[in-house]
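Engineer: Have a look; sequence and predicted model below, questions after that.
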Amino acid sequence: MPLPFLTADRAFDEAADDIALPYDDRDQWRRPYRPGPWRVGAAALLLLLASYILFAAVIIAFAGGLSGAVACGFGALLVIAAAIRLLRVGTWVSARGLRHVGFFVTRTVPWAQVVTVRTTQQPVRWLGLPRTVQGQALVLVRQGGETVAAPLLTDHSADFLARSEAFDRAADTVEAWADEYRAVA
């Protein structure tokens, strides 16, 4: 079963270096990078936990505790939904704008409101935890000079920790989308 939200378009990896935006259908929301190993590993652990909870629900149902089995099944569905949402977290681009998907909140900014997208050196959160370290971040500046509070990408996130070349490639791709569509908008 293909999971289109799990991987970036394979055309990105196979494209020549002179083609910055290799996507055919630019109206579709795409993540210009693959989820990192930390994010995929955390989602895999959540799915493993969900399988244990579902197994417990089956045992409880066979033991005659229907309400407990339903509660365990519902809990497993919540854990599965959290794993899927964790895999969708990131920065997505399309011809309509730029979308920053968080675990609880999704923000979409049309290209007409984007002034610049640039990489800066600043303190960033390590794996999304409260601890900050010095690193690179891709920040979005909207009209009026307002910088969006949360960076779009950081080199210490679950997608790019210890993968600096992947961060550089993803940041360059998002900047290329912004340069192309700011001119159109």
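Structural biologist: It's in.

Engineer: From now on I want contacts and neighbour counts done on CA atoms only, so please keep to that.
Structural biologist: Noted.

Engineer: so where do the helices sit in this protein?
Structural biologist: For the chain, the helices defined by DSSP state H occupy 10-14, 37-63, 66-88, 164-184.

Engineer: Select, out of these, the one closest to Leu153.
Structural biologist: helix 164-184 (7.4 Å; CA to CA).

Engineer: Compute the first-to-last residue distance for stretch 16-34.
Structural biologist: Using CA to CA, to the nearest Å, the span of stretch 16-34 from its first residue to its last is 18 Å.

Engineer: That stretch: which residues count as buried?
Structural biologist: Judged by neighbour count (16 or more other CA atoms under 10 Å), stretch 16-34 contains these buried residues: 20-23, 29-34.

Engineer: hmm, back to that, just send the helices of the chain back as JSON lines, with distance to Gln136 and mean neighbour count too.
Structural biologist: Output for the helices of the chain, formatted as JSON lines (distance: least, CA to CA, whole Å; neighbours: other CA atoms under 10 Å):
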{"stretch": "helix 10-14", "distance to Gln136": "22", "mean neighbour count": "13"}
{"stretch": "helix 37-63", "distance to Gln136": "18", "mean neighbour count": "17"}
{"stretch": "helix 66-88", "distance to Gln136": "22", "mean neighbour count": "18"}
{"stretch": "helix 164-184", "distance to Gln136": "9", "mean neighbour count": "18"}
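
Engineer: can you redo the ones you listed as CSV with distance to His156?
Structural biologist: Below are those laid out as CSV (distance: least, CA to CA, whole Å):
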stretch, distance to His156
helix 10-14, 22
helix 37-63, 11
helix 66-88, 16
helix 164-184, 9
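
Engineer: Alongside the first one, take a look at this:
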Amino acid sequence: MPLPFLTADRAFEAPGETSHDVALPFDDHDQWRRPYRPGPWRVGAAALLLLLASFILLAAVIIIFTGAVPEACLCLGLAVVLIVCALRLLRVGAWVSRHGLRRVRFLVTTTVPWDRATAVRTVQQPVRWLGLPRTVQGQALVLVQRDGEQLQLLTDHNADFLFRVEAFDRAADTVEAWGDEYRPVPSL
């Protein structure tokens, strides 16, 4: 089964080219794409959830052999919930297409069309460390909308970019390039 989210960085680094040479490497710009790989913290957390789900599924099989079907169904339901959580955790991040920019969080997805965006830029500001309440000084990629509201897309201290400054810079540059390509030029 192809996993396109694992090949996102390779699309930007073709032999002899750097990520600055090819800003929008995909042929179909109508599909929603995450222009970076999920980080090791996010993948590790999802892997732990899937490992826990596999143990619960094994427990459900053992419980079925003992004849306690309602308890086995409860274990099966819990395992399915953990698998869905792991898959959703892997989808969290910033996604781009010709239609706009989409910020996917664990429970909420926000889509902003390019015509409602005025700027996509990297700013220095306090950011949350791994999504926890603790804040540290860092960089954030924000989308500024026409009504002045700012939507924080990525930070250099989230689960995708913690201790990976170069990956954050490359992802921020790529999202900014998508914004420059598809955001309408303001008329004077």
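Structural biologist: All right, it came through fine. Owing to the predicted nature of the structure, the values given are computational and were not obtained by experimental measurement.

Engineer: what's the TM between chain one and chain two?
Structural biologist: Overlay of the two chains. TM-score (TM-score structural alignment, normalised by the length of structure 1): 0.94; 183 aligned residues with a CA RMSD of 1.5 Å.

Engineer: quick revisit: mind checking the helices of structure 1 for the one nearest to Val114 of structure 1?
Structural biologist: Nearest of the helices of structure 1 to Val114 of structure 1, taken as CA to CA: helix 164-184 at 6.8 Å.

Engineer: for that closest one, packing partners?
Structural biologist: When contacts are defined as 3 or more CA pairs under 8 Å, 6 or more residues apart in numbering; DSSP states H and E, helix 164-184 of structure 1 packs onto strand 114-125, strand 153-154.

Engineer: circling back to that earlier point, nearest to Thr119 of structure 1, of the helices of structure 1?
Structural biologist: helix 164-184 (7.2 Å).

Engineer: Give me the mean distance between that closest one and structure 2.
Structural biologist: Overlaying structure 2 shows helix 164-184 of structure 1 at a mean distance of 0.8 Å from the equivalent residues (mean CA distance after the TM-score superposition for structure 1).

Engineer: So what angle separates the directions of that helix and strand 114-125?
Structural biologist: Orientation check (axes from the mean of the first three to the mean of the last three CA atoms, to 10 degrees): helix 164-184 of structure 1 against strand 114-125 gives 160 degrees.

Engineer: what's the spacing between helix 164-184 of structure 1 and its chain's center?
Structural biologist: On the basis of CA atoms, centre = their mean, to the nearest Å, helix 164-184 of structure 1 sits 15 Å off its chain's mean C-alpha point.

Engineer: contact partners of that helix?
Structural biologist: Applying CA atoms under 8 Å, 6 or more residues apart in numbering, the contact partners of helix 164-184 of structure 1 are 20-21, 32-33, 93, 95, 111-112, 114-119, 138, 153-155, 160.

Engineer: what do you get if the cut-off is 7 Å, keeping everything else the same?
Structural biologist: Applying CA atoms under 7 Å, 6 or more residues apart in numbering, the external contacts of helix 164-184 of structure 1 come out as 20-21, 32-33, 95, 111-112, 114, 117-118, 138, 155, 160.

Engineer: For the helices and strands packed on helix 164-184 of structure 1, could you give me a markdown table that also reports mean neighbour count and distance to Ile53 of structure 1?
Structural biologist: Converted to a markdown table, those look like this (neighbours: other CA atoms under 10 Å; distance: least, CA to CA, whole Å):
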| stretch | mean neighbour count | distance to Ile53 of structure 1 |
| --- | --- | --- |
| strand 114-125 | 17 | 31 |
| strand 153-154 | 27 | 33 |
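
Engineer: If anything else comes up later, I'll come back, but that's it for now.
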